[in-house]
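**Student:** okay, structure incoming, though there's no sequence with it:
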């Protein structure tokens, strides 16, 4: 379909997240909140299965950088790439072109804006026959609606829903675990603070958190006080009950809690893990074809963390039962894909 014959599509923006985490190697994967491009009500990134990338409209951009990205999408400055091409999605870990990026030609056609010739680009030029996304676009957007959606970003302040809170409050008894967890969260790009008296914090402070994580050593009276303090402050923070003093597991729990994407726009929909004798079965429901990694965690008798890679492979859309080697004792499973993470306790 040529740009001239492209039918009109609606343009919008949808909250999206690339979850961070502590990898089995000990390295950190960066957490990135961003706005995805929604075309006819469906996030564009979901049409690019397994693409680990973020849009230029990242939540951690300052006002001037965000305004510059909006101007580029509105064609108020020259294209940064040859052939009128602009970056639609880039590497979540860096801004360098060497990692590759999804680019497209964005042009005006009368009052309309047209996105066409999507491709994966790693150099100054792109070969559409080799690296083009066949069947994706072109998309024609009515100019007034397209411009209104983007210009609305410039009117949003730092407290708007489009800029999610990337801070977590940690409440627990074990100082060593809390310190390691805070360091891990900060390593992934999430702010983290530790407290022993959340109930005494100022309401404005409590509203600045996206989640509050409670260690399992916190008694019920203190849990109730924390919940009441956040409720009285009008906070929308998600309360996370820590499953075990395992830092990568707790990071995954917090990442799951920070995911504000609508359920029907997620790649991973449901995870259940059950043990029958020596066999562990993980039942996972995925929305679109994607690569999934399953990792098992447990504490040994000396309270040391044991990590087991259970599965790493491509899955089709639908429900899958994956039989893997069982994990002894109290255990947990984390499922990860490029755009989401789920955590489950192993049941009997």
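**Tutor:** Thanks, I have it. This one's a predicted model, so the numbers in the text were calculated from it and none came from an experiment. Numbering: from 1, shown residues only.
**Student:** all contacts plus neighbour counts: C-alpha atoms, from now on.
**Tutor:** OK.
**Student:** quick one: what helix or strand has residue 297 in it?
**Tutor:** Assessed by DSSP states H and E, residue 297 sits inside strand 290-299.
**Student:** tell me the first helix or strand C-terminal of that strand.
**Tutor:** strand 305-315.
**Student:** mind giving me the packing neighbours of that following strand?
**Tutor:** When contacts are defined as 3 or more CA pairs under 8 Å, 6 or more residues apart in numbering; DSSP states H and E, strand 305-315 sits against strand 290-299, strand 318-325.
**Student:** go again using 6 Å as the cut-off
**Tutor:** Applying 3 or more CA pairs under 6 Å, 6 or more residues apart in numbering; DSSP states H and E, we find strand 305-315 packed against strand 290-299.
**Student:** tell me how far the closest residue to residue 292 other than its chain neighbours lies from residue 306.
**Tutor:** Closest residue to residue 292 apart from its sequence neighbours, by CA to CA, 6 or more residues apart in numbering: residue 337 at 4.9 Å. As judged by CA to CA, to the nearest Å, residue 337 and residue 306 stand 21 Å apart.
**Student:** who has more neighbours out of those two?
**Tutor:** residue 337 (22 against 13; other CA atoms under 10 Å).
**Student:** so residue 70: helix, strand or coil?
**Tutor:** helix (DSSP: H, G, I helix; E, B strand; the rest coil).
**Student:** and it, how many neighbours does it have?
**Tutor:** The burial count for residue 70: 20, using other CA under 10 Å.
**Student:** and residue 179, by the same measure?
**Tutor:** Other residues close to residue 179 by other CA under 10 Å number 15.
**Student:** with adjacent residues omitted, what lies nearest to it?
**Tutor:** Per CA to CA, 6+ apart, closest to residue 179 is residue 194, 7.9 Å.
**Student:** also residue 314?
**Tutor:** residue 291 (4.1 Å).
**Student:** what about that neighbour, distance to residue 90?
**Tutor:** The value you get for residue 291 to residue 90, if CA to CA is used, is 19 Å.
**Student:** give me the element residue 222 is part of.
**Tutor:** Residue 222 belongs to helix 220-232, assigned by DSSP H and E.
**Student:** so what does that helix touch, helix or strand wise?
**Tutor:** Against helix 220-232 (3+ CA pairs under 6 Å, 6+ apart) you get no helix or strand.
**Student:** does residue 151 count as helix, strand or coil?
**Tutor:** helix.
**Student:** which non-adjacent residue is nearest it?
**Tutor:** Residue 151 sits nearest to residue 70 (CA to CA, 6+ apart), 7.3 Å away.
**Student:** for the one you found, give its distance to residue 90.
**Tutor:** 16 Å.
**Student:** same question, residue 48
**Tutor:** 13 Å.
**Student:** part of a helix, is residue 125?
**Tutor:** No: secondary structure of residue 125 (three-state DSSP): coil, not part of a helix.
**Student:** the structure to be compared is supplied as follows:
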């Protein structure tokens, strides 16, 4: 059995385009996961897939991370970080593979990809993961992000 990590989701405020809004930011063992992505791609400008958008979008994102919904990409990968303006996978995403192994969820094979890329190109993010989470704690954490930043798309305010 691999060493278990602790996943948490914290409310994060994003300022800038398209407006100021809140979403769920992933932390593993207390460290912000997105900082690991930024070390390799310092100009990346995505947000965590949880806690923002309408209720249907949020339920779908939770279902994807719990393996209850279809994957985002044909190769079985799931988006973890998305475009802050629209959440569209064509804008590019940080994706990963998620597996359920007995009483654990495993996050591994992090990379960058876009639904708009017909070649299926994946840019690996080496050195991030794998992470092993207790399945029960993981489920509670992912579900806890529901409604974290409200139930609306980020839109500029007049």
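**Tutor:** In hand now; what should we look at? As the structure is a computational prediction, the values presented were derived from the model and not from experiment.
**Student:** after superposition, what's the TM-score here?
**Tutor:** Comparison of the two superposed chains (TM-score structural alignment, normalised by the length of structure 2) gives a TM-score of 0.81, and 148 aligned residues with a CA RMSD of 2.4 Å.
**Student:** quick one: the residues in structure 2 that stretch 170-178 of structure 1 pairs up with.
**Tutor:** Per TM-score structural alignment, stretch 170-178 of structure 1 has no counterpart in structure 2.
**Student:** quick check: end-to-end length of that stretch?
**Tutor:** 7 Å.
**Student:** helices along structure 1, start to end?
**Tutor:** Counting by DSSP state H, structure 1 has helices at residues 63-73, 128-131, 143-155, 175-187, 203-206, 220-232, 247-258.
**Student:** for those, which one sits closest to residue 83 of structure 1?
**Tutor:** Residue 83 of structure 1 lies closest to helix 128-131 among the helices of structure 1, at 11.9 Å (CA to CA).
**Student:** identify the residues contacting the closest one?
**Tutor:** Outside helix 128-131 of structure 1, the residues that touch it by CA atoms under 6 Å, 6 or more residues apart in numbering are 119-120.
**Student:** buried stuff in that helix?
**Tutor:** Under the neighbour-count criterion of 16 or more other CA atoms under 10 Å, helix 128-131 of structure 1 has nothing buried.
**Student:** give the contact list for residue 122 of structure 2.
**Tutor:** Counting by CA under 6 Å, 6+ apart, residue 122 of structure 2 has contacts 112-113.
**Student:** contacts only, for the equivalent of residue 78 of structure 2 over in structure 1.
**Tutor:** Aligned by TM-score structural alignment, residue 78 of structure 2 pairs with residue 86 of structure 1. With contacts defined as CA under 6 Å, 6+ apart, residue 86 of structure 1 is in contact with 79, 103-104.
**Student:** show me the subset of those residues that structure 2 keeps too.
**Tutor:** Retained contacts for the contacts of residue 86 of structure 1 in structure 2, judged by both residues aligned by TM-score structural alignment, their matches' CA atoms under 6 Å, are 79, 103-104.
**Student:** export those residues to JSON lines and tack on distance to residue 65 of structure 1 and neighbour count?
**Tutor:** JSON lines is the format used below for these (distance: CA to CA, whole Å; neighbours: other CA atoms under 10 Å):
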{"residue": "79", "distance to residue 65 of structure 1": "16", "neighbour count": "17"}
{"residue": "103", "distance to residue 65 of structure 1": "19", "neighbour count": "24"}
{"residue": "104", "distance to residue 65 of structure 1": "20", "neighbour count": "26"}
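**Student:** so between residue 291 and residue 90 of structure 1, which is more surrounded?
**Tutor:** residue 90 (23 against 17).
**Student:** the more buried one reaches residue 56, doesn't it?
**Tutor:** No: proximity of residue 90 of structure 1 to residue 56 does not meet the contact threshold set by CA atoms under 6 Å, at 7.3 Å.
**Student:** distance of the residue nearest to residue 292 of structure 1 from residue 21 of structure 1?
**Tutor:** Residue 337 of structure 1 is 11 Å from residue 21 of structure 1, by CA to CA.
**Student:** dump the residue contacts of the equivalent of residue 28 of structure 2 over in structure 1.
**Tutor:** Counting by TM-score structural alignment, residue 28 of structure 2 corresponds to residue 39 in structure 1. Each residue near residue 39 of structure 1 by CA under 6 Å, 6+ apart is listed here: 10-11.
**Student:** the nearest residue to residue 154 of structure 1 once chain neighbours are set aside: neighbour count?
**Tutor:** Closest residue in space to residue 154 of structure 1, ignoring its immediate chain neighbours: residue 67 at 6.4 Å, by CA to CA, 6+ apart. Applying other CA under 10 Å, we find 16 residues neighbouring residue 67 of structure 1.
**Student:** equivalent analysis for residue 38 of structure 2, please.
**Tutor:** Residue 38 of structure 2: 12 neighbours (other CA under 10 Å).
**Student:** need the residues that contact stretch 5-14 of structure 1.
**Tutor:** 35-40, 138, 140-141, 146.
**Student:** one more pass at 7 Å, please.
**Tutor:** The set of residues external to stretch 5-14 of structure 1 that reach it, using CA atoms under 7 Å, 6 or more residues apart in numbering, is 35-40, 43, 138-141, 146, 149.
**Student:** who wins for neighbours among those?
**Tutor:** Busiest of these [other CA under 10 Å] is residue 140, holding 26 neighbours.
**Student:** who's in contact with the residue of structure 1 most remote from its centre?
**Tutor:** Residue distances from the centre of structure 1 (CA atoms, centre = their mean) peak at residue 110, which lies 36.1 Å from the mean C-alpha position. Counting by CA under 7 Å, 6+ apart, residue 110 of structure 1 touches no other residue.
**Student:** and it, what's its match in structure 2?
**Tutor:** By TM-score structural alignment, residue 110 of structure 1 lines up with residue 102.
**Student:** now residue 14 of structure 1
**Tutor:** Match for residue 14 of structure 1 (TM-score structural alignment): residue 10.
**Student:** again, but for residue 72 of structure 1
**Tutor:** Using TM-score structural alignment, residue 72 of structure 1 lines up with residue 64 in structure 2.
**Student:** for its match, what are its contacts?
**Tutor:** 70-71, 78.
**Student:** distance-wise, check it relative to residue 71 of structure 2.
**Tutor:** 6 Å.
**Student:** also residue 61 of structure 2?
**Tutor:** Relative to residue 71 of structure 2, and taking CA to CA, residue 61 of structure 2 is found at 10 Å.
**Student:** just how off-centre is stretch 268-275 of structure 1 within its chain?
**Tutor:** 19 Å (CA atoms, centre = their mean, to the nearest Å).
**Student:** against structure 2, where does that stretch fall?
**Tutor:** Using TM-score structural alignment, there is no partner range for stretch 268-275 of structure 1 in structure 2.
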